[in-house]
Structure formats: structure tokens, C-alpha cells
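Participant: sequence-free structure coming up:
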């Protein structure tokens, strides 16, 4: 088994030679499991650019087969990846969880081009991602010296990818909206790295499926705006800021869409109610 240092050197070498159907004699079936082992490396270049970036590139180039992608996704969603040391906060285990979450959009990108996942597999992804959102406590964005953790943003990307699929029915979309609301209505961490915009992208993708009626969406917006401020001063200010930023981002994003005349005034009204001044 390659060490982390050996893997980095190998991926750096492969990045310099992108020609051919298989990267210069390397068997991806042997390399990818090692990449998944170190997907939570604290080396930001290895984790973000070389492991995640290479998986994205090889997927776009159709170098990863459907069977291999199925194995990658199954590994990413297991207890040693997406749920690795779940509940910890402020530790390095967060990188394994959050970059495993990013495998969902990669797998669904391949599925969108060449369908290979069953409806049961897609629904399993949705259920595990929603469970992850409920259990994740470490919401840090950029970690100095170690790079992006970004749990909320990565989960949002997965939800956005899932929302576009026909396999997701009205109840699935409703479950995803609830998860987005729970994610944004936190008083434990102030989102400062555009998490609100990534979550809004997921919410708008859900709305675009036209399976969630306007009244349901408005009730969901109201539930976010009405989240009680009953903690400490610091907790209340964190919660107020997170919900305000989200509603503001949602308002401006919905303005870009057609036929939102019922939604946008209500979102603005709820945002104004959340303002102190």
C-alpha cells in the first residue's frame, strides 16, 4: 500500500501526463482505493487538488467505469468516510467526512451522462447525506494551514445534484428542504464562506423540479425566519445572521427565476421581520 507521500508524488506525476486512456500505465483500479484511503489528508494540495481534482477529471474523461464509480461511492458513504468519527468538532476527521460528501456530485455527474445507478442506490445516497447533515457538528469553512473543510457547502452540492434527478420524488425533495433548513438554522457556527449561497443553490434546484408547491415553499421559508432566538447572546446573533444571510441570498437568487411573484415578496417580508433595524 502506498504511503501518503508516495501517493502525492504519483498523482503529481500523473497530472503532468494527461494523455492516453489510462494515465501512463497506471491501473486506476489499484490507485483509486489508495486515494480513497487518504481522501481526508490534512495536506490540502493532496486532498483537494490531487485526489478530489483527479477523480473529477477522470470522471469527466470517462476513465472511471460505472462499476468503479459504484465502488467509490459505496466507500465514500460508509462509516470510515462520510461518517468517520461523526460528532467530533475541531479535529482533522472533518476532512475525511466532507471530502467523502463531495463524491456524491461526482458520481451523479457520471450517472447524468451514462446512467448506471438504480433508483434504490440514488435514494440511499439521499438518505445517507441527510443523515450526515443531521449529525455533522464541525461546520468550519476554511481551516488555516489545512485548507477547506466546508461541510455545509459540500453537503449542499450533494443535495443540489440529487434534486435534479427524476428519481427524487416530492417527499424526497421535502426531506432535502428540511435538511437545508436544519443546516442553516445553527447557532453553533457563523457561516462566513458563502455556505448560504451553496445551500440556496440546492433549494432553488429543488424548487425548479416543480413538485414542491409555492405554499409548501413559503411555509418552509417561514419556519426558517421564525426559528426562535432563545439561546445566549452569542448564539442568538449567530443564528440571526445565518438565517438572514440565507434568506437574502434566496431572495436575490429567486429574482432570477420566472414566475416567482408569490415567493419573492414573501421571502423579502420574512427577511425584514428577521432584521433588528
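Facilitator: Good, I have the coordinates. Bear in mind the structure is a predicted one, so any value in this text is a computation, not a measurement. Numbers count the residues shown, from 1 in each chain.
Participant: hey, let's count contacts and neighbours off CA atoms from now on
Facilitator: Fine.
Participant: which stretches of the stretch 1-150 of the chain form helices?
Facilitator: Secondary structure of the stretch 1-150 of the chain (DSSP state H, counting those that start in this stretch): helices located at 4-15, 28-37, 44, 53-60, 66-76, 93-101, 103-113, 119-135.
Participant: TSV please, covering those and showing distance to residue 250 and mean neighbour count.
Facilitator: Conversion of these to TSV gives the following (distance: least, C-alpha to C-alpha, whole Å; neighbours: other C-alpha atoms under 10 Å):
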stretch	distance to residue 250	mean neighbour count
helix 4-15	38	16
helix 28-37	35	17
helix 44	31	18
helix 53-60	28	18
helix 66-76	30	18
helix 93-101	23	27
helix 103-113	22	20
helix 119-135	20	17
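Participant: take this one as well and set it beside the first:
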């Protein structure tokens, strides 16, 4: 049994008598464990620190990223929904592979289990964890920002019985806003991803508001605020202006009016 708490208390030093490859494999398995104390506890902090400090060499980090990309197809929901957290660590460190983006793009709008928190499994947070990775990919020069914006729209339009209640809408709006800070975005790309959303809202009939529509509207309202005030790359950082701010605010208002002016 690996004592992850002892590693944490030793300022994350690799313990004597343990092979780093063995430890990374154990950490990878821990981040898919159904026990939330294992999956979201000390092993998570150890892996994040070792990636951030470069304790894990680049080739092994890349292999870990491949493992996480494959995990998007895992039958266990907690394995799928924690994979983007690890990929986010890796991409933030500077690691990248186009196949990771492709795997994420297949999974994110298709994930059907959108529970934020489960009494036995703990945090699942598919939408929020995926949003964090979407925003990180959205800033990578290798990734077309329009692709991530379109992917966000797909997630918002996907049918679901779940009304998000654990700030998933805010997290997705923040990820969209981060992507919209890209200087290479055209005005058409900065606003065009809203077109399928506008069409979906125009087609709404009478009756109760579907869960996906409630989720979508709350996400767009938060995005309007971020468009007005800017996106903060860190809590204590100055806000960064979104590209084509005026046109984006106008289009967001028009899309919201599709519902509120009925």
C-alpha cells in the first residue's frame, strides 16, 4: 500500500524504495477509483504536484495523457469525468497531442451522466471538469478556437434530464470566455457558434422549460457578464477583454431575447 499522505507531508518527494513508473500507474488508477476519498483525495494532489513540478518526465506524461484520452470510453462514469482533470494538468504543463482533443470532442457533448455530485461516488462533474479542459484547449495555438466554441454549443444543446445545480453553467461560461480571448478569432467565429443555439430556442414550444434550455440560458447569462467585464486567467489577475466584445454582447442579447421576448 502506497502512503500518499506521507508523500504529501514530505513535500511530495518521491519515496525511497518506490519506482516512479509504478507510482504514476497507481496514481492513474486512483483517479478512476469509485471511492471519492481515493479519487479526489491526496493522490489527486500528488499527481497534480508531480506534473506541475516536472517530476514525471515528458514521455511518461504523454503516455498518461493517452491513458486519459482512452478513459473517455470507460464504462465507469467517475473514470470518464476525472480524465479531463488530468488532461487539464498535462496541457497546462505544456504537453499536447491532437488525439487528446479528438477524444475529448467525441466525449464531451455525448456524456449523458451529468450529475454534479453523487452520495456514494462523490464529485462527478462531467460538465464542469470538461469545461475546464475546453477552456484550456481553447487557448492552445494548435486548437482552432471556433472548434471549442462549437463544442460548447453542442454540449449546451445535448438533451438531458439534469438541471445543472453545482455551478456547471458558470464553469462552462468561464471556459467559453477564456476561448473568446483568442486574438485570432474573427467576428464571425466569435458569434457564429451561437447560431444553432438561437435556432433551437426559436423552435421552443409552449410548456415547461426543458432542462437543457434552463442550463443553456444560465450559461449564456453568465457569459454576457464575462463579456462585459472580461475573463480573469487567475482569481487575482486583471481581466482580459474578449474578442469582438461589442458584437458578442449584442448577439448574446439577441439570442436571450429569443426566449425572454416571447
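Facilitator: Good, I have the coordinates. Small disclaimer: the values here were computed from a predicted structure and weren't measured.
Participant: can you calculate the TM-score here?
Facilitator: The TM-score (TM-score structural alignment, normalised by the length of the second structure) is 0.85; 248 aligned residues with a C-alpha RMSD of 2.3 Å.
Participant: thinking again about what came up before, export the helices of the stretch 1-150 of the first structure to a markdown table and tack on distance to residue 150 of the first structure?
Facilitator: Rendered in a markdown table, the data for those read as follows (distance: least, C-alpha to C-alpha, whole Å):
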| stretch | distance to residue 150 of the first structure |
| --- | --- |
| helix 4-15 | 22 |
| helix 28-37 | 18 |
| helix 44 | 13 |
| helix 53-60 | 16 |
| helix 66-76 | 16 |
| helix 93-101 | 7 |
| helix 103-113 | 14 |
| helix 119-135 | 12 |
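Participant: of the ones you listed, which approaches residue 202 of the first structure most closely?
Facilitator: Evaluated over the helices of the stretch 1-150 of the first structure, closeness to residue 202 of the first structure peaks at helix 103-113, with 12.0 Å, by C-alpha to C-alpha.
Participant: the closest one vs helix 53-60, what angle?
Facilitator: Interaxial angle of helix 103-113 of the first structure relative to helix 53-60 (axes from the mean of the first three to the mean of the last three C-alpha atoms, to 10 degrees): 10 degrees.
Participant: for helix 103-113 of the first structure, packing partners?
Facilitator: Taking 3 or more C-alpha pairs under 8 Å, 6 or more residues apart in numbering; DSSP states H and E as the contact definition, the neighbouring helices and strands of helix 103-113 of the first structure are helix 53-60, helix 66-76, helix 151-163.
Participant: residues making contact with it?
Facilitator: Residues lying outside helix 103-113 of the first structure but in contact with it, judged by C-alpha atoms under 8 Å, 6 or more residues apart in numbering, are 55-56, 59-60, 66, 69-70, 72-73, 76, 117, 125, 157-158, 161-162.
Participant: okay, the helices and strands packed on helix 103-113 of the first structure in JSON lines with distance to residue 232 of the first structure next?
Facilitator: Putting these into JSON lines (distance: least, C-alpha to C-alpha, whole Å) gives the following:
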{"stretch": "helix 53-60", "distance to residue 232 of the first structure": "41"}
{"stretch": "helix 66-76", "distance to residue 232 of the first structure": "37"}
{"stretch": "helix 151-163", "distance to residue 232 of the first structure": "23"}
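Participant: what's the closest of the contacts of helix 103-113 of the first structure to residue 193 of the first structure?
Facilitator: Nearest to residue 193 of the first structure, judged by C-alpha to C-alpha, of these is residue 157 at 14.2 Å.
Participant: contacting residues for that closest one?
Facilitator: In this structure, residue 157 of the first structure makes contact with 102, 105, 198, 199, 202, judged by C-alpha under 8 Å, 6+ apart.
Participant: so what touches stretch 6-26 of the second structure?
Facilitator: Contacting residues not belonging to stretch 6-26 of the second structure are listed as 42, 45, 46, 47, 49, 50, 56 [C-alpha under 8 Å, 6+ apart].
Participant: what lines up with the fifth one in the first structure?
Facilitator: Read that as residue 49 of the second structure. For residue 49 of the second structure, the equivalent position in the first structure is taken to be residue 57, counting by TM-score structural alignment.
Participant: closest to residue 271 of the first structure out of the helices and strands packed on helix 103-113 of the first structure?
Facilitator: Distances from residue 271 of the first structure to each of those were compared by C-alpha to C-alpha, and the smallest falls on helix 151-163, at 21.3 Å.
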